[in-house]
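Q: Whatever this is, show me its structure:
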Amino acid sequence: MGTRYKLVFFAPAASIEAIKKAIFAAGAGQHDGYTECCFTTPGTGQFVAGQMANPAIGRRGILEMVEEVRCETSCVGSYTTKRVVEALKNLEAHPYEVPVYEVIKLEDF
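A: As a prediction, the model looks like this:
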């Protein structure tokens, strides 16, 4: 088995299914014979888009509150993980100009 990583990202609730479809197609969420594995948690995100931003949601200079979903999934291997992150950043799937995500290297015990 290759090096395992956990991908955590945040997205508007209305976009989460399209994003999951894109990252699963790129190889995320595969674990011991299972596919499309992830865990999601609802929450509220907030931001103020600056004057140079091009927000997909809201307007520049205005505090925006968005019902979002935190999604966690796993990836095996750095090549697959990079492909999954590229799929996440694709604006056809994720509406945010700059998607928020974390990649965490996992250890086997």
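Q: hey, let's count contacts and neighbours off CA atoms from now on
A: Noted.
Q: Show me which residues of stretch 48-61 are buried.
A: Buried residues in stretch 48-61, defined by neighbour count with 16 or more other CA atoms under 10 Å: 49, 55, 60.
Q: To compare against the first, here's the next sequence to fold:
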Amino acid sequence: MADRSLYKLTVFIPETHLEQVKQAMFAAGGGVIGNYDNCSWQVKGQGQFRALPGSSAFIGELNELAVVDEYRVELVVEKSRIKAVIAALKSAHPYETPAFDVLEVISEF
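A: Down below sits the predicted model:
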């Protein structure tokens, strides 16, 4: 029997690249729930950061606090696709270091 373990991937995406990053993750196999694909949940908020020396910031200036409209996007990913989905996220995301996390989902009790 195939391992059907699931992960929930959460990523923060600037408004300008929202659809581009989501579509890359979907194309890599993320966001599939049963007989549905392109499944995600998103909410708009603000992220903040300060670019430090040695960074190559997409938005903001060196040593200055930047506040950016971003979306928090969540989607489920099968274990067999998680590495490909993360690679697609990193490839499509404009930030030098995208903020994301991955949690294992317990789907059976």
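Q: Please work out the TM-score for the two chains.
A: Comparison of the two superposed chains (TM-score structural alignment, normalised by the length of the first structure) gives a TM-score of 0.94, and 106 aligned residues with a CA RMSD of 0.9 Å.
Q: one step back: export the buried residues of stretch 48-61 of the first structure to a markdown table and tack on distance to Ala87 of the first structure?
A: Formatted as a markdown table, the buried residues of stretch 48-61 of the first structure follow (distance: CA to CA, whole Å):
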| residue | distance to Ala87 of the first structure |
| --- | --- |
| Ala49 | 23 |
| Pro55 | 20 |
| Arg60 | 26 |
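Q: For Ala28 of the first structure, state which of these is nearest.
A: Nearest to Ala28 of the first structure among those, counting by CA to CA, is Pro55 at 27.1 Å.
Q: Hmm, the closest one is touching Tyr96, no?
A: Yes: Pro55 of the first structure lies in contact with Tyr96 (CA atoms under 8 Å); the separation is 7.0 Å.
Q: If we ignore the residues flanking it in sequence, what's nearest Glu97 of the first structure?
A: Spatial nearest neighbour of Glu97 of the first structure, chain neighbours left out: Pro55 (6.4 Å); criterion: CA to CA, 6 or more residues apart in numbering.
Q: Check the secondary structure at that neighbour for me.
A: When classified by DSSP: H, G, I helix; E, B strand; the rest coil, Pro55 of the first structure comes out as coil.
Q: Quick one: map it onto the second structure.
A: Pro55 of the first structure maps onto Ala57 in the second structure, with residues paired by TM-score structural alignment.
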